[in-house]
Each structure stands twice: as structure tokens, then as C-alpha cells.
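Undergrad: predicted model, plus sequence, below.
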Amino acid sequence: MLTYILITLATFCIMEGITWLTHRFVMHGFLWYLHEDHHQKGPGFFEKNDAFFVIFAIPSWLCIMLGSMNQVYWVVSIGAGIALYGFAYFLVHEIIIHQRIKLFTRSNNRYIKAIRWAHKMHHKHLDKEEGESFGMLIVAKKYWDKVRKDEMLQRK
């Protein structure tokens, strides 16, 4: 059982790298058509970019389903890790950062401030070239530094 939990957690962690690579080279590459409306918001609640939830859910679902059917539980664990990352992505990206669902509209948490700043810097680029901050959960040091600097200025 511990092995399956560790595989799930390792998969969750690896998904940050996969997300970075996919965001940088696929979403800002040949599938920009689906991602563009996320950077250049149009009317309505849904975006073509929401298709990526389905795209990422397919390998998770297949791992869980096929692993369960064939009693290969390490494959189920991989699917669970992908699904957990998808849930974290939804919570952080859709609810905390973009606030498409208004649950966490104000926060003084440093991590949330840093991740919002990093994402803001990502969205300052309206086209697919010259982007930055393609990850989701790991925040680069320069954004942490920006938040600390802002907090120090507010204290003065």
C-alpha cells in the first residue's frame, strides 16, 4: 500500500514538470489555437482552453480504468496522481488565480501572492511567444522576492 501511495505522490510531483513542458511547448506551440482565448479573454464563462482539462483527464482515466480492470495497481496509482494534480490545478489556477469561481478572493498568504504574481507575469504576454512562468505550483524565486519586497514596502 505504501508503494502505491508513493507512486501517486511521485506522479503528482512529476506532473508539475509535465505541465511546464506541455504549457510551454504544446499550449504555446501547435495547440495555441485552444490556449489563445485564455490569454485574450472573450465573452462567456467557458474558454476553448478548458479542453485541456479533458485532454489531461484522459490518461488519468485510462490508467485508473485499465489498471483496475487488469489489477495492475501501480498504474492505478499513476492515474490517481494525475487526477490529484488535475484537482490541484483546478483549485489553484481556476479558483485561486483566475477566480472563475469566487471562493478565495482575498488572501495575505505569501504563496498565493507569489503564484498570482507569477501568473500575472505569464499573462502579460498576449501572444504565444516570449512567455514566462509556465509552471503551476512551483513559483520561481524572483516572484517570491517581489512579494517580500511589496510586503516590506507596505510595512513602511
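TA: Happy to help now that I have it.

Undergrad: for the rest of this, base every contact and every neighbour count on C-alpha atoms.
TA: Will do.

Undergrad: all helices of the protein, in order?
TA: In order along the chain, the chain carries the following helices (DSSP state H): 2-22, 32-39, 51-69, 73-89, 110-123, 141-155.

Undergrad: buried residues in the last one, which are they?
TA: Neighbour-count burial for helix 141-155, counted by 16 or more other CA atoms under 10 Å, picks out 143-144, 147.

Undergrad: one more to weigh against that first structure:
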Amino acid sequence: MIAAIIVLATILAMEFVAWSSHKYIMHGFGWGWHRDHHERHDRFFEKNDLYALVGAAISISFFAIGSPLVRGAAAWWPGTWIGLGVLGYGIIYTLVHDGLVHHRWFHWVPKRGYAKRLVQAHKLHHATVGKEGGVSFGFVFARDPAVLKRELKSQRERGIAVLREAVD
């Protein structure tokens, strides 16, 4: 039971880690890897996919920390379950963000409900040009699109964000 709680808590915590990484790393000093995710292209792979390798390395590291085969008596038993939670979040991210939102694995356009809200929120995230400004940096939890539109409008008025419609 405690293992399941650790896995679920890790999956939930990973949304905060992903949000923070997306806002402050991917749209900051890591923009070089993330930029092509915001640009149109016809390649299957993006430099942005390197972030998935970083997530995999984090998951593998926790598995190793928790493994008696790797660490012997020094193994930290929660590490295995944290590693599983990081892996679980990666699978959810791949299905929801890459699959549903960006149609990399399947093409389904939700007409209502939370799936539609996720797609709308991420489209609003991609509404800005460049790494400055923007809204909705999470991947699994999405805020109300109406609120996000107001935030984008405010950013544009303050000169923080340049919206795609303004340049296209």
C-alpha cells in the first residue's frame, strides 16, 4: 500500500517538476532544445525530445538508488517506487501531450470535457512567439482557457509576449 502511495504522489509531484522545468528551463536557458517544439517542421523527432531522455535518466537513477542489486545494503527502498512514479508520469506525458495535444501518435480532436480543455490550454501556450511570456506550462493539469486568454492579453499589453496572430 505504501508503495502505491509513493508512486501516485510522485506522479502528482512530477506535474509540478514538469511545470517548473518547462517555464524556467525550457523557456529559459534550455530554449535551444525546446525551440523546435514551438516551430513548424516536418521532422518526426525534435531536439525537444532530448528532455524525455533527461526524464528517463532521472527515473533510471531512482531505480538504481532503490535497487539492492546496484547498491546492496545501501539501497533506499523508496527509490524504486519513485522511479516507477517518474516513469508513470513520462508515459502519461507521452500519451497526453505528444499524443493528444500534438497528434504525434494518434489523431483525435476532443469536442468536450477535460481533454478539450487540455488541448485548448496548450494551444494558448503555443500562441506566443519566442521564449518570452506565455501561459499554461503544465502538461497534465490545465487551467480554464478563458483565464489563460486574459493572461495572454495582459502580457501582450505589457509588452511581455508577442502573439502569433500579431506576426503571422
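TA: Thanks, I have the structure now. Since we're looking at a predicted model, the values are computed, not measured.

Undergrad: can you pull the TM-score for these?
TA: Structural agreement between the two chains, given as a TM-score (TM-score structural alignment, normalised by the length of the first structure), stands at 0.86; 144 aligned residues with a CA RMSD of 1.8 Å.

Undergrad: quick check: which of the helices of the first structure is buried the most?
TA: helix 73-89 (a mean of 22; mean count of other CA atoms under 10 Å).

Undergrad: quick one: residues contacting the nearest residue to Lys146 of the first structure once chain neighbours are set aside.
TA: Once its chain neighbours are removed from consideration, Lys146 of the first structure has its nearest residue in Ala114; the separation is 7.7 Å (CA to CA, 6 or more residues apart in numbering). Counting by CA atoms under 8 Å, 6 or more residues apart in numbering, Ala114 of the first structure makes contact with 139, 143-144, 146-147.

Undergrad: what remains of those residues once you look at the second structure?
TA: With the contact criterion set to both residues aligned by TM-score structural alignment, their matches' CA atoms under 8 Å, the contacts of Ala114 of the first structure that also touch in the second structure are Val139.

Undergrad: of all the contacts of Ala114 of the first structure, which comes closest to Phe12 of the first structure?
TA: Nearest to Phe12 of the first structure among these is Val139, at 16.2 Å by CA to CA.

Undergrad: what does the closest one correspond to in the second structure?
TA: Alignment note (TM-score structural alignment): Val139 of the first structure maps to Ala142 of the second structure.

Undergrad: thought Ala121 was touching that match, still the case?
TA: Yes - in terms of CA atoms under 8 Å, Ala142 of the second structure counts as a neighbour of Ala121; the distance is 6.1 Å.

Undergrad: now do the shared contacts for these two.
TA: Counting by CA under 8 Å, 6+ apart, the residues touching both Ala142 of the second structure and Ala121 are Ser136.

Undergrad: the corresponding residue of the first structure for Gly130 of the second structure: neighbour count?
TA: Alignment of Gly130 of the second structure against the first structure is given by TM-score structural alignment, with Asp127 as its counterpart. Asp127 of the first structure has 14 neighbours, counted by other CA atoms under 10 Å.

Undergrad: try Glu130 of the first structure
TA: Other residues lying near Glu130 of the first structure total 9 when counted by other CA under 10 Å.

Undergrad: to which residue of the second structure is the residue nearest to Lys146 of the first structure aligned?
TA: In the second structure, Ala114 of the first structure lines up with Arg117, judged by TM-score structural alignment.

Undergrad: does Gly81 of the first structure touch Leu6 like I think?
TA: No - in this structure, Gly81 of the first structure is not within contact of Leu6 by CA under 8 Å, at 9.6 Å.

Undergrad: list the contacts for Arg110 of the first structure?
TA: Taking CA under 8 Å, 6+ apart, we find Arg110 of the first structure in contact with 144, 147.
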